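Colleague: predicted coordinates and the sequence they were generated for:
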Amino acid sequence: MGNKQRYTNLIKAEAKRLGFLSCGISKAEFLEVEAPRLESWLKNNMQGEMHYMENHFDKRLDPTKLVEGSKSVISLLLNYYPENLQNTDSYKLSKYAYGTDYHFVIKDKLKRLLYYIQEEIGDVHGRAFVDSAPVLDKAWAAKSGLGWIGKHSNLLTRQVGSFYFIAELIVDLELEYDGITTEHCGTCRACIDACPTQAITEPYVVDGSKCISYFTIELKDQIPTEFKGKFDDWMFGCDVCQDVCPWNRFSQAHSEPLFNPHPELLSMTKGDWEELTDDVFKAVFKKSAVKRTKLAGLKRNIDFLKTE
């Protein structure tokens, strides 16, 4: 067995030990297929007020501009599907936000993986990315054979669906590269037909500026009144396109204690959310991604839903 294969096996085994669902590796090179798609998406203003999407166009498409001398993109998936869901009489929260902010959880695991690589293999340089830098996570995961991009633009796998986070290590180490997998959406239109705001404008194209996740998390202004009655009780994020996807029948509960919700969260009713105080917000969302909206943002979303 050559060094490339041995190093690849070592990395994948350690990723599994750290709790990652799967690990795929692809060559660090310019994303030719994605370049015109990203350009068109931006030209049509589908990023809404997410102006950061317009920055670093070249870096988004070329990892060698992010990490000097990079040779491999190691893509990793981490399951977040919860064992228990919210009370049915509740405003809804995207499942990924139930527990501790994933940025902290995954960054820690990635640092440990990079440290392991350096300990076992030697002088390897790299950077960890968890959707906080200009990296096209889903494109790299698909290129690494971890799944295919579904019509809702999320990564899908036949074994576990789509309820997982995607992260990368970009390193200056040559490894064995995985091939892309086949696509299995077929003629299914479940996600397109179910989207409450018709944000999936055509298969594989999501208008970010019409997405409930965008309105409830990214948008800082008031939510446009034209969307009244279309939010299906989502107060932070939205899982509709994933919930209706047939492949998510295979979702299994995660085993990461940090993703478990605060005990109060699952039992809270609409009335509890409407009377949410600063103290309860701080307790329930102590280390949560929901802190991005702050209490004022969450209250704005709840007020919007109350008047639907």
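Modeller: Yes, it's here. Just so we're clear, the structure is a prediction, and the values are computed from it rather than from any experiment. Residues are numbered from 1 along each chain as shown.

Colleague: C-alpha from now on. contacts and neighbour counts both.
Modeller: Will do.

Colleague: strands of this structure, residue ranges please.
Modeller: Using DSSP state E, the strands of the chain run over residues 22-27, 72-79, 92-93, 126-129, 148-149, 155-156, 164-171, 200-202, 205-206, 234-236.

Colleague: going by contacts, tell me the helices and strands next to the third one.
Modeller: It refers to strand 92-93. Here strand 92-93 touches strand 234-236, going by 3 or more Cα pairs under 8 Å, 6 or more residues apart in numbering; DSSP states H and E.

Colleague: the strand it packs on packs against which elements?
Modeller: The contact analysis (3+ Cα pairs under 8 Å, 6+ apart) places strand 234-236 against strand 92-93, helix 294-306.

Colleague: list the contacts of the closest residue to Leu175 other than its chain neighbours.
Modeller: Excluding the flanking residues, the one nearest Leu175 by Cα to Cα, 6 or more residues apart in numbering is Lys4, at 4.8 Å. Contact analysis of Lys4 by Cα atoms under 8 Å, 6 or more residues apart in numbering lists 174-176.

Colleague: how close does Lys4 sit to Arg112?
Modeller: Counting by Cα to Cα, to the nearest Å, the gap from Lys4 to Arg112 is 21 Å.

Colleague: next one: Met1 from Gly69, what distance?
Modeller: Counting by Cα to Cα, the gap from Met1 to Gly69 is 25 Å.

Colleague: ok, the two, which is more surrounded?
Modeller: Legend: neighbour count by other Cα atoms under 10 Å for Met1 and Gly69, higher for Gly69 (16 against 5).

Colleague: what about the residue lying closest to that one once chain neighbours are set aside, how many neighbours?
Modeller: Nearest non-adjacent residue to Gly69, counting by Cα to Cα, 6+ apart: Asp172, 5.5 Å away. By the criterion of other Cα under 10 Å, Asp172 has 20 neighbours.

Colleague: state the distance from Asp172 to Ala35.
Modeller: Asp172 sits 23 Å away from Ala35, going by Cα to Cα.

Colleague: name the residues of the longest helix that the chain contains that come out as buried.
Modeller: For the chain, the longest helix by residue count, based on DSSP state H, is helix 102-121. Buried residues in helix 102-121, defined by neighbour count with 16 or more other Cα atoms under 10 Å: 102-103, 106-107, 109-110, 113-114, 116-117.

Colleague: check the gap between Phe129 and Val67 for me.
Modeller: Separation of Phe129 from Val67 (Cα to Cα): 11 Å.

Colleague: included below, for side-by-side comparison, is a second structure:
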Amino acid sequence: MAFDGVQVDGPSLVADIRHWADELGFSSIGVAGVDLSSAEPGLGAWLSNGFHGEMAYMALHGLKRARPAELVPGTVSVITARMDYLPASTPDGWQGIEFERLRRPGEAVVSMYARGRDYHKVMRSRLQKLAERIESAVGPFGHRVFTDSAPVLEAELSVRSGHGWRGKHTLVLSREAGSMFFLGEIYVDLKLPESLPVTEHCGTCQACIDICPTSAIVAPMKLDARRCISYLTIEHAGPIPVELRPLIANRIYGCDDCQLICPWNKFARKSALPDFDEREGLSGAQLVTLFAWTEEEFLRFTEGSAIRRIGHERWLRNIAVGLGNALRSTRDADIRAALQARAGHPSPLVREHVEWALVQ
């Protein structure tokens, strides 16, 4: 393949990209084409059903998500990347340890991916470095990096480029690495040989569907985000539906249940990067302790974390729900006192959830 007068050996370049990616901490690399037309009907139906909830950007960009060459004109290939995120200190039997947290109502549960550094920052920076390595080899080329940051069908591209198959919970699953990983992409104007997809291996298992606390997985590979705890605690800006609050339990940021129960995650890999090591205070902390954070403390303790983007108001909203659920089962005086201390909060959103919690 010729590029600006330079002869580029596609297979050789992809092999080099994989080597450079490994040095940067990526777990695997693939290449996808840009014809995602077969994914458009499913995307259109998902949007038509309103399963995207308040994530207006999903509908705003519409089918552009399935058309890489429209999003970034000139794109002819997509380099896809996987980065494992389990901390290096993750012990054996970690799934059971995480489930035990849900049996301690006073403990705050933060999704495992969010306990370290913001993956957007880590992935984007390293994808850019990877693009620079490619540029040093082939000369200037058109490219743009993404990681959960634009209208990109990340899971679809990942599946098409061989990282895994689409699990019934809609996440990408790998026989070698489970699903505990982040995805990222580099849209490029270089024509590269596409990776081969892998076969599916969920079989008759539907453990992820059965365990979902809010029945958000309405059918295999169909997720109603409006019921998903990750959506409700992170993406949703308003009041959490009253009927779903008891089901959230003590989860204050995200939910890992469908991944924890998945048999394939016994093969989940630990990260090679210290960025995803757990931060002190975001694992095993008490709801009462986190509820007492001032906005200044929230900003300080979540600096560089993905959690910061929900803001202090939603942070308090989520914890108030957790405290209400804990109060129902423990009748703890400290929990009631913590809630009463926020009863006059200036935010109507926080006050409403505190009021709900106090009557549990």
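Modeller: Looks like it arrived, so ask away. Nothing here was measured: the structure is a model prediction, and the numbers come from that model.

Colleague: TM-score for this pair?
Modeller: Put the two chains on top of each other and the TM-score (TM-score structural alignment, normalised by the length of the first structure) is 0.95; 307 aligned residues with a Cα RMSD of 1.7 Å.

Colleague: coming back round to it: and the longest helix of the first structure, which stretch of the second structure?
Modeller: Under TM-score structural alignment, the match for helix 102-121 of the first structure in the second structure covers residues 119-138.

Colleague: centre of the chain to the matching stretch, how far?
Modeller: Centroid displacement of stretch 119-138 of the second structure relative to its chain, using Cα atoms, centre = their mean, to the nearest Å, is 20 Å.

Colleague: give me the mean deviation of it from the first structure.
Modeller: Compared with the first structure after fitting, stretch 119-138 of the second structure deviates on average by 0.7 Å (mean Cα distance after the TM-score superposition for the first structure).

Colleague: what's in contact with the longest helix of the first structure?
Modeller: Helix 102-121 of the first structure is contacted from outside by 7, 11, 14-15, 18, 78, 96, 124, 126, 128-130, 165, 167-169, 258-259, 289, using Cα under 8 Å, 6+ apart.

Colleague: mind checking which of those are buried?
Modeller: Neighbour counting over those (16+ other Cα under 10 Å) leaves 7, 11, 14-15, 78, 96, 126, 128-130, 165, 167-169, 258-259, 289 as the buried ones.

Colleague: quick one: contacts for the one residue sitting closest to the centre of the first structure?
Modeller: For the first structure, the residue lying nearest the average C-alpha position, counting by Cα atoms, centre = their mean, turns out to be Phe165 (4.7 Å). Listed by Cα under 8 Å, 6+ apart, the contact set of Phe165 of the first structure reads 77-80, 102.

Colleague: counterpart of it over in the second structure?
Modeller: When the second structure is aligned by TM-score structural alignment, the residue opposite Phe165 of the first structure is Phe182.

Colleague: what of Met46 of the first structure?
Modeller: Here Met46 of the first structure is matched to Phe51 in the second structure, going by TM-score structural alignment.

Colleague: I figured that match hits Ala225, correct?
Modeller: Yes. The criterion here is Cα atoms under 8 Å, and Phe51 of the second structure meets it with Ala225 at 5.4 Å.

Colleague: tell me where the stretch 251-360 of the second structure has helices.
Modeller: 257-260, 287-291, 295-301, 311-330, 333-341, 348-358 (DSSP state H, counting those that start in this stretch).

Colleague: where in the first structure does the second one fall?
Modeller: Mapped onto the first structure with TM-score structural alignment as the criterion, helix 287-291 of the second structure occupies residues 270-274.

Colleague: quick check: that stretch compared with the second structure, mean distance?
Modeller: If you overlay the two and look at stretch 270-274 of the first structure, the average distance to its match in the second structure is 2.5 Å (mean Cα distance after the TM-score superposition for the first structure).

Colleague: what's the spacing between that stretch and its chain's center?
Modeller: From the chain centre to the centre of stretch 270-274 of the first structure is a distance of 27 Å (Cα atoms, centre = their mean).

Colleague: and for it, what are the contacting residues?
Modeller: By Cα under 8 Å, 6+ apart, stretch 270-274 of the first structure touches 89-91, 299, 302-303.

Colleague: at 6 Å what do you get?
Modeller: Identification of contacts with stretch 270-274 of the first structure by Cα atoms under 6 Å, 6 or more residues apart in numbering yields 90-91.

Colleague: for that stretch, list every residue counted as buried.
Modeller: Burial within stretch 270-274 of the first structure, assessed by neighbour count using 16+ other Cα under 10 Å, is assigned to 270, 273.

Colleague: and the residue nearest to Leu175 of the first structure, how far is that from Glu174 of the first structure?
Modeller: Using Cα to Cα, Lys4 of the first structure is found at 7 Å from Glu174 of the first structure.

Colleague: number of nearby residues for the nearest residue to Asn84 of the first structure once chain neighbours are set aside?
Modeller: Nearest in space to Asn84 of the first structure, with sequence neighbours left out and distances taken as Cα to Cα, 6+ apart, is Leu266 at 7.8 Å. When counting by other Cα under 10 Å, one arrives at 16 neighbours for Leu266 of the first structure.

Colleague: ok, Ile180 of the first structure next?
Modeller: 17.

Colleague: need the counterpart of it in the second structure.
Modeller: Using TM-score structural alignment, Ile180 of the first structure pairs with Pro197 in the second structure.

Colleague: quick check: its match touching Gly162?
Modeller: Yes. Counting by Cα atoms under 6 Å, Pro197 of the second structure sits close enough to Gly162 to count as a contact (4.0 Å).

Colleague: what touches both of these two?
Modeller: Here Pro197 of the second structure and Gly162 share no contacting residue, scored by Cα under 6 Å, 6+ apart.

Colleague: tell me the residue in the second structure aligned with Arg201 of the first structure.
Modeller: You called it Arg, but residue 201 of the first structure is Thr. In the second structure, the residue paired with Thr201 of the first structure is Val218, using TM-score structural alignment.

Colleague: of the strands of the first structure, which approaches Leu219 of the first structure most closely?
Modeller: For these, the distance to Leu219 of the first structure is smallest for strand 234-236, at 11.5 Å, taking Cα to Cα.

Colleague: post-alignment, that closest one versus the second structure, mean distance?
Modeller: Here the mean offset of strand 234-236 of the first structure against the second structure after fitting is 0.6 Å, by mean Cα distance after the TM-score superposition for the first structure.

Colleague: give the aligned range of that strand in the second structure.
Modeller: Taken onto the second structure by TM-score structural alignment, strand 234-236 of the first structure occupies residues 251-253 there.

Colleague: can you check stretch 66-81 of the first structure too?
Modeller: Aligned by TM-score structural alignment, stretch 66-81 of the first structure falls on residues 71-86 of the second structure.

Colleague: give me the contacts around that stretch.
Modeller: Residues outside stretch 71-86 of the second structure that contact it (Cα under 6 Å, 6+ apart) are 26-33, 69, 181-189, 191, 270-271, 276.
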